[in-house]
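Asker: Based on what follows, work out the 3D shape:
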Amino acid sequence: MGKESSLYLMSVTIQDILQWIERNIAEPLPLGVLAQKSGYSAWHFQRGFKKIAGMSPGMYIRYRKMVIARELLTETNRSITEIALHLGYQQQSTFCRAFREHYQRTPRQYRLQVQTGSVKAIRE
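Answerer: Now for the predicted structure:
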């Protein structure tokens, strides 16, 4: 198999994995499980994932959780605890720390700023 067809197969596989991650975002998604689903070794999967998605699987999962959290904070009245649990965080404090690291504000601060119009909803 040529290099181009191998890259194409990896690309299709990664696209399937990205969709699977979206459907299972609240579940623990260790690298071994993702690699097993892909049919590649963990090393090859991680390398291919980064090449196709532009970031490691772990970084991608954290990024997607933050985007979904931001959307839920903006578009719903769900509590911060509900959002944290919905995204698979076992503790609200862990979720709040991750959100603050990503957006430089807590989920509560973000929601209040959007509601008061002091900041527009972030779009990524």
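
Asker: CA only for contacts and neighbour counts going forward, please
Answerer: Will do.

Asker: Does residue 5 fall in a helix, a strand, or a coil region?
Answerer: helix (DSSP: H, G, I helix; E, B strand; the rest coil).

Asker: Next, count neighbours for it.
Answerer: By other C-alpha atoms under 10 Å, 10 other residues sit near residue 5.

Asker: Next, find the distance separating it from residue 114.
Answerer: Per C-alpha to C-alpha, to the nearest Å, residue 5 is found 46 Å from residue 114.

Asker: Over to residue 18?
Answerer: Taking C-alpha to C-alpha, one finds residue 18 at 29 Å from residue 114.

Asker: and what of residue 52?
Answerer: Counting by C-alpha to C-alpha, the gap from residue 52 to residue 114 is 33 Å.

Asker: again with residue 20
Answerer: 31 Å.

Asker: Just want to know which of those two has more residues nearby.
Answerer: residue 114 (16 against 13).

Asker: buried residues in stretch 49-62?
Answerer: Neighbour-count burial for stretch 49-62 flags 49-50, 52, 55-57, 60-61 (criterion: 16 or more other C-alpha atoms under 10 Å).

Asker: Here is the second sequence; please produce its structure so I can put it next to the first one:
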Amino acid sequence: MSMPAHFMESLIEWIEDNMDKPLRIEDVAKHSGYSKWYLQRMFTSTTGKSMGTYIRDRKLMLAADDLMNTNDRIVDISERYGFDSQQSFTRIFGKKYNVSPSAYRKNNVRQVA
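Answerer: Model prediction:
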């Protein structure tokens, strides 16, 4: 049994609309009405990424955009995207972008005064 494409599209849209929340896989599964195990298999099959990786990468991408385009404090950005702490955000961000959030901000052109 597979999920219809429109279901996965609407689920991804719901995930995108809720990026400012902690978004655990259990929450997404509850919203979808499917078990988390089945949903994760179908998500990976459809997108080529695990749901956890997709959510983390999108949150990091949004945070990187905020670092470049706002003057918001790093701690506020980490909280905005549901990271447990600024330290965990900095660690995860560094693994993804090979630079700390503050260095990323410093090295990229900012769009705000």
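
Asker: Quick TM-score on the pair, please.
Answerer: The TM-score (TM-score structural alignment, normalised by the length of structure 2) is 0.87; 110 aligned residues with a C-alpha RMSD of 1.7 Å.

Asker: secondary structure element for the most centrally placed residue in structure 1?
Answerer: By C-alpha atoms, centre = their mean, structure 1 has its centre lying nearest to residue 64, at 2.3 Å. Taking DSSP states H and E as the criterion, residue 64 of structure 1 maps to helix 57-75.

Asker: And the contacts of that helix?
Answerer: The contact list for helix 57-75 of structure 1, computed with C-alpha atoms under 8 Å, 6 or more residues apart in numbering, reads 21, 25, 31, 46, 49-50, 53, 78, 80, 83-84, 87, 98-99, 102, 107, 110-111, 114, 121-122, 124.

Asker: if we go to 7 Å?
Answerer: Helix 57-75 of structure 1 is contacted by residues 46, 49, 83, 87, 99, 111, 114, 121 when judged by C-alpha atoms under 7 Å, 6 or more residues apart in numbering.

Asker: what do we get in structure 2 for the first one?
Answerer: Alignment note (TM-score structural alignment): residue 46 of structure 1 maps to residue 40 of structure 2.

Asker: Run through the residues that contact its match.
Answerer: 50-51.

Asker: The one 3 residues further on too?
Answerer: Remark: with contacts taken as C-alpha under 7 Å, 6+ apart, residue 43 of structure 2 is in contact with 50-51.

Asker: hang on, the earlier thing: let me know the closest of the buried residues of stretch 49-62 of structure 1 to residue 41 of structure 1.
Answerer: Nearest to residue 41 of structure 1 among those is residue 49, at 11.7 Å by C-alpha to C-alpha.

Asker: What separation is there between the aligned partner of residue 14 of structure 1 in structure 2 and residue 32 of structure 2?
Answerer: Following TM-score structural alignment, the counterpart assigned to residue 14 of structure 1 within structure 2 is residue 8. Plainly put, residue 8 of structure 2 is 9 Å away from residue 32 of structure 2 if you go by C-alpha to C-alpha.
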